[in-house]
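**Q** okay, sequence plus prediction incoming.
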Amino acid sequence: MVAHTKLKNPHYTRAIFSGGCFWCMVEPFETKEGIISVLSGYTGGDTPHPTYEQVGGGYTGHTEAVEIIFDIRIIQYLDLVTLYFQLTDPTDALGQMADRGSQYRPVIYVLDNKQREVAERFKQQLIDSKMYKRPIVTAIEPANTFWPAENFHQQFYKNNPKRYAKIKRARKQFLFFQHLKLRLRHFIKR
């Protein structure tokens, strides 16, 4: 965790995403070339130093999120936003898959106007595509303090491979069928 926060390089920048349980958000990003570090944590609320129990109980206004440090010479913010929308249901403001509650809502936390522009443009393209029957509700909000989660939650997919495999399988099945419905809907419209 300390190593993540001390990563300094003029070619490194950060991205913060919330989209359901942070356990499922780390591995897809971390395994991409150009990703330097991914940290699970909490952001978007008002409580300083929130705990997993507080956030999970919905008492803080925070979401479970991931902070990604990436090398802009290798991977671009647009690539991360594109992957983010593949990992989440942008039509569900009340959580993601089995993770229910505002602490699991889909949010792109932007650090500057350039990130906001990229995220808003991508979201608008998704809306314009009319692929989804329901409205796109993924929020785009200014980033604020990112509070690292407890050590147990870091690198969950590596430290708890069997448990993570079950969670990942359920999430992949849900997203597969959702994307299949979208492709069929788009094909029928043509």
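**A** Ah, there it is.

**Q** hey, let's count contacts and neighbours off CA atoms from now on
**A** Noted.

**Q** which SSE is immediately downstream of whichever strand or helix holds Ser40?
**A** Using DSSP states H and E, Ser40 sits in strand 35-43. The helix or strand immediately downstream of strand 35-43 is helix 52-56, counting by DSSP H and E.

**Q** got another, please set it beside the one above:
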Amino acid sequence: MKAALTFATLMIGAAAQADTITVAGGCFWCTEADFEKVEGVSEAVSGFAGGNVENPTYEEVVSGGTGHYEAVQIEFDPEVVERRKLYDMFFRSIDPFDEGGQFCDRGDSYRTAIWVDNEVDIAAAEDAKAVAELELAQDIVTPILKDAEFYPADAYHQDYYKSEDRLAFSTVGIAVRKATAYDRYRERCGRDARVREVWGVDAPFLPKS
């Protein structure tokens, strides 16, 4: 019993270490894929935030009118990776000058944003934005917003970038795996090319080759 209680206590303590941030970086598949590669991040969940409709569907959000952004909630261990570092990485994964969407994805649901709900979060996000503006010598349009409910997207959109499920038809091929479709979409959308143009080759999520 003592050993079992000790194990349970350790598990509770580990769970208590988890923290979250919520960001919007355009296509949520891409933001999820980027941040799940970061050491200390346990999970990144694709969803929606910032709108005025409860539990919106993907179709409702991308068709407009809900006010929601495609967003990602990132769960991380602050003893492994600091929230400030995550915000630094976030800015360097987007085009922070684009008010109308991101890369080939246009419209309000693809805008960028950060949501914060406490003083620590606000300070970390604002510091990261200030440093990014200084580095780029230009104002960044990505807003830092307060208090938004996050709604996870349906299972179809989770872990899209690594799914082995096949799509009967897509804009990037027929009967291709979701993971393959994602890779083709990301390349054709010009995400990495534009990030490289803005931030240079040291942007954190660019291919190393």
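**A** Here it is on my side, so go on. Computed from a predicted model, the values in this text were never measured in an experiment.

**Q** just give the TM-score of the two.
**A** Overlay of the two chains. TM-score (TM-score structural alignment, normalised by the length of structure 1): 0.85; 172 aligned residues with a C-alpha RMSD of 1.6 Å.

**Q** where does the strand holding Ser40 of structure 1 end up in structure 2?
**A** Aligned by TM-score structural alignment, strand 35-43 of structure 1 corresponds to residues 41-49 of structure 2.

**Q** then stretch 99-106 of structure 1?
**A** Using TM-score structural alignment, the partner range for stretch 99-106 of structure 1 is residues 105-112.

**Q** how long is that stretch from one end to the other?
**A** 12 Å (C-alpha to C-alpha, to the nearest Å).

**Q** then stretch 152-162 of structure 2?
**A** Stretch 152-162 of structure 2 end-to-end distance (C-alpha to C-alpha) = 18 Å.

**Q** so which bits of it are buried?
**A** Of all the residues in stretch 152-162 of structure 2, those buried under the rule 16 or more other C-alpha atoms under 10 Å are 152-153, 157-162.

**Q** which other helices and strands contact the strand holding Ser40 of structure 1?
**A** helix 2-5, helix 23-30, strand 63-71, strand 147-148 (3 or more C-alpha pairs under 8 Å, 6 or more residues apart in numbering; DSSP states H and E).

**Q** which residues touch the second one?
**A** What that stands for is helix 23-30 of structure 1. Here helix 23-30 of structure 1 makes contact (C-alpha atoms under 8 Å, 6 or more residues apart in numbering) with 19, 35-40, 65-66, 68, 80, 83, 87, 153, 155-157, 164, 167-168.

**Q** cool, and the third one?
**A** Surrounding strand 63-71 of structure 1, the residues in contact under the criterion C-alpha under 8 Å, 6+ apart are 4, 11-22, 25-26, 29, 34-45, 55, 102-105, 146.

**Q** determine the longest helix present in structure 2.
**A** Longest helix of structure 2, by residue count under DSSP state H: helix 119-136.

**Q** again but with structure 1, I slipped
**A** Per DSSP H, structure 1 has its longest helix at helix 161-189.

**Q** and that one, which residues are buried?
**A** Buried residues in helix 161-189 of structure 1 (16+ other C-alpha under 10 Å): 164, 167-168, 171, 174-175, 179, 182.

**Q** check contacts around the counterpart of Gln115 of structure 1 in structure 2.
**A** Structural alignment (TM-score structural alignment) places Gln115 of structure 1 against Asp121 in structure 2. Taking C-alpha under 8 Å, 6+ apart, we find Asp121 of structure 2 in contact with Arg83.

**Q** please report how far Asp121 of structure 2 lies from Thr180 of structure 2.
**A** From Asp121 of structure 2 to Thr180 of structure 2 the distance is 35 Å (C-alpha to C-alpha).

**Q** same check, this time on Gly47 of structure 2
**A** 21 Å.

**Q** before we move on, the earlier item: most tightly surrounded among the helices and strands packed on strand 35-43 of structure 1?
**A** Highest mean neighbour count among those (mean count of other C-alpha atoms under 10 Å): strand 63-71, with a mean of 26.

**Q** C-terminal to that strand, what's the next element?
**A** helix 77-87.

**Q** Leu167 of structure 2 pairs with which position in structure 1?
**A** Leu167 of structure 2 maps onto nothing in structure 1, by TM-score structural alignment.
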